[in-house]
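Asks: here's my sequence, what's the structure:
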Amino acid sequence: MTPRTENQPQMSVEDFEELERHAPETVWLEFINGKVVVKPMPDGNHSEIVAWLQKYCMQHRPDVWLHAERGLKTERYRKGRARADGVLVPWGALKGHGEWSDTDKALMAVEVTSWDTDAAQRDRVDKPDGYAAAGIPVYVLVDRVDCTVTVFSHPEGGRYRQQVNKPFGAALEIPDPVNITLDTEPLKEFVD
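Replies: Below you'll find the model as predicted:
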């Protein structure tokens, strides 16, 4: 038997998708950096932040929609599977897609931090790298621990080359192809 190394995935993407299909409804699974990860179920404030972002995007960009909890094919060669808290796409862009969508139409991915111990690594490191490698132009991280919003943009070589971080309450520019200014003042009411 060949010993497993750090760079080998725990299983194939196909095996992961089969496992995920049979997981209980109370568990969301992701496949990040070749490892199965359990994504925590969102609490009320988490869900309200995503709903607020949906409404905000709809008001400022009625030609797009922020889909909540959308499965995306991420990382290099689409070998990862992430369930984004939100993915912004043009209206109708997910038509005909299965549970895991290619990211070619994605304008922005959004994550809202959870309170589990793995959130820091997953949301601040693993997911930005996976989204950048998949070519998603913008990644927005709403960090409830630090009370900040970070906009990652300009993916190149599997990494975002620009990063802007502002505290809750500040105005924050979300660049091309989203092109909106996010007023983060309302996020203060969702801090636990």
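
Asks: only C-alpha atoms for contact and neighbour calcs from this point on.
Replies: OK.

Asks: go ahead and confirm residue 8 touches residue 34.
Replies: Yes - Residue 8 lies in contact with residue 34 (Cα atoms under 8 Å); the separation is 6.9 Å.

Asks: who has more neighbours, those two?
Replies: Neighbour count, other Cα atoms under 10 Å: between residue 8 and residue 34, residue 34 has more, with 20 against 12.

Asks: one more sequence to fold, the one below, so I can look at both together:
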Amino acid sequence: MSVEDVVEFEELAQRAPETVSLELVDGKLGVKPVPDGDHGEIVMWLLRQCLQQRPELGLYPEQGLVVEGWHAGRVKPDGALAPIGTFAGQGEWAAPDHVLMTAEVPARDHDADRLERYEKGCGYARSGIPVHLVIDRNSDTLTVFSDLRDGEYCQRRTYSYGATVGLPAPVAITLHTEKLKDYAR
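Replies: Next up is the predicted model:
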């Protein structure tokens, strides 16, 4: 993908209607639907857990990340955990250099589901983000991807809602997931 294509995408993303968010994933245009209420509550639940345990970090919702080396991708995870101040002075699309974890809460839509479950996770790994968390509302589970080696996550652990989930270093946060049962449908 050329620099001109990326610039063109960024201009298109700025003009997208409020009902969608555009991403450039693995060289393809991706459309992320507007989140529903349960999605927002899950992201807020995660944000509170992170801030309570690691106040020096922020969970930045919908922060655009440039995932270079991955078809010059532009993605917006549901949460990007990074030290406070990491994104100061950066534009809509920031480097993922200091991001410790990305989090995705996939929509109940099949296309978004594949995008958020697989394709974006591969991009996060190739960009060097140590931990990737997927909170899956279709199966009422959390999956933690970690042990990053050569641009791939070598460890994948899945937990049911209600479990206590320890996120590995450098995140080092324990998630108490009982509350997620309130958002199971």
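
Asks: which part of structure 1 lines up with stretch 124-135 of structure 2?
Replies: Using TM-score structural alignment, the residues of structure 1 aligned to stretch 124-135 of structure 2 are 131-142.

Asks: ends of that stretch, what's the gap?
Replies: End-to-end distance of stretch 131-142 of structure 1 (Cα to Cα, to the nearest Å): 15 Å.

Asks: again with stretch 56-66 of structure 1
Replies: 10 Å.

Asks: for it, buried residues please.
Replies: By neighbour count on 16 or more other Cα atoms under 10 Å, the buried set for stretch 56-66 of structure 1 is 56-57, 64-66.

Asks: what does that stretch contact?
Replies: 53-54, 86-91, 180 (Cα atoms under 8 Å, 6 or more residues apart in numbering).

Asks: quick one: what's aligned to residue 84 of structure 1 in structure 2?
Replies: Aligned partner of residue 84 of structure 1 by TM-score structural alignment: residue 77.

Asks: in structure 2, where's the longest helix?
Replies: helix 37-53 (DSSP state H).

Asks: now that one on structure 1. Mean distance?
Replies: Mean deviation of helix 37-53 of structure 2 relative to structure 1 after superposition (mean Cα distance after the TM-score superposition for structure 1): 0.5 Å.

Asks: show me which positions of that helix end up buried.
Replies: 38-39, 42-43, 45-47, 49-50.

Asks: can you pick out the most distant pair from the buried residues of stretch 56-66 of structure 1?
Replies: 56 and 64 (11.2 Å; Cα to Cα).

Asks: got a list of what the residue nearest in space to the middle of structure 1 touches?
Replies: In structure 1, the residue lying closest to the centroid (Cα atoms, centre = their mean) is residue 84, at 3.5 Å. Residue 84 of structure 1 makes contact with 68-72, 109-111, according to Cα under 8 Å, 6+ apart.

Asks: assign it to helix, strand or coil.
Replies: Three-state assignment for residue 84 of structure 1 (DSSP: H, G, I helix; E, B strand; the rest coil): strand.

Asks: that one and residue 188 of structure 1, how far apart?
Replies: 22 Å.

Asks: and the aligned residue in structure 2 for residue 46 of structure 1, how far is that from residue 6 of structure 2?
Replies: Using TM-score structural alignment, the partner of residue 46 of structure 1 in structure 2 is residue 39. To residue 6 of structure 2, residue 39 of structure 2 is 29 Å away according to Cα to Cα.

Asks: also residue 86 of structure 2?
Replies: Applying Cα to Cα to residue 86 of structure 2 and residue 6 of structure 2 gives a distance of 23 Å.

Asks: and what of residue 14 of structure 2?
Replies: In terms of Cα to Cα, residue 14 of structure 2 sits 12 Å off from residue 6 of structure 2.

Asks: next, count neighbours for residue 6 of structure 2.
Replies: So residue 6 of structure 2, with other Cα under 10 Å, has 17 neighbours.

Asks: hmm, residue 72 and it touching each other?
Replies: Yes - Residue 6 of structure 2 lies in contact with residue 72 (Cα under 8 Å); the separation is 7.1 Å.

Asks: what's the distance between residue 24 of structure 2 and residue 159 of structure 2?
Replies: Distance from residue 24 of structure 2 to residue 159 of structure 2, by Cα to Cα: 30 Å.
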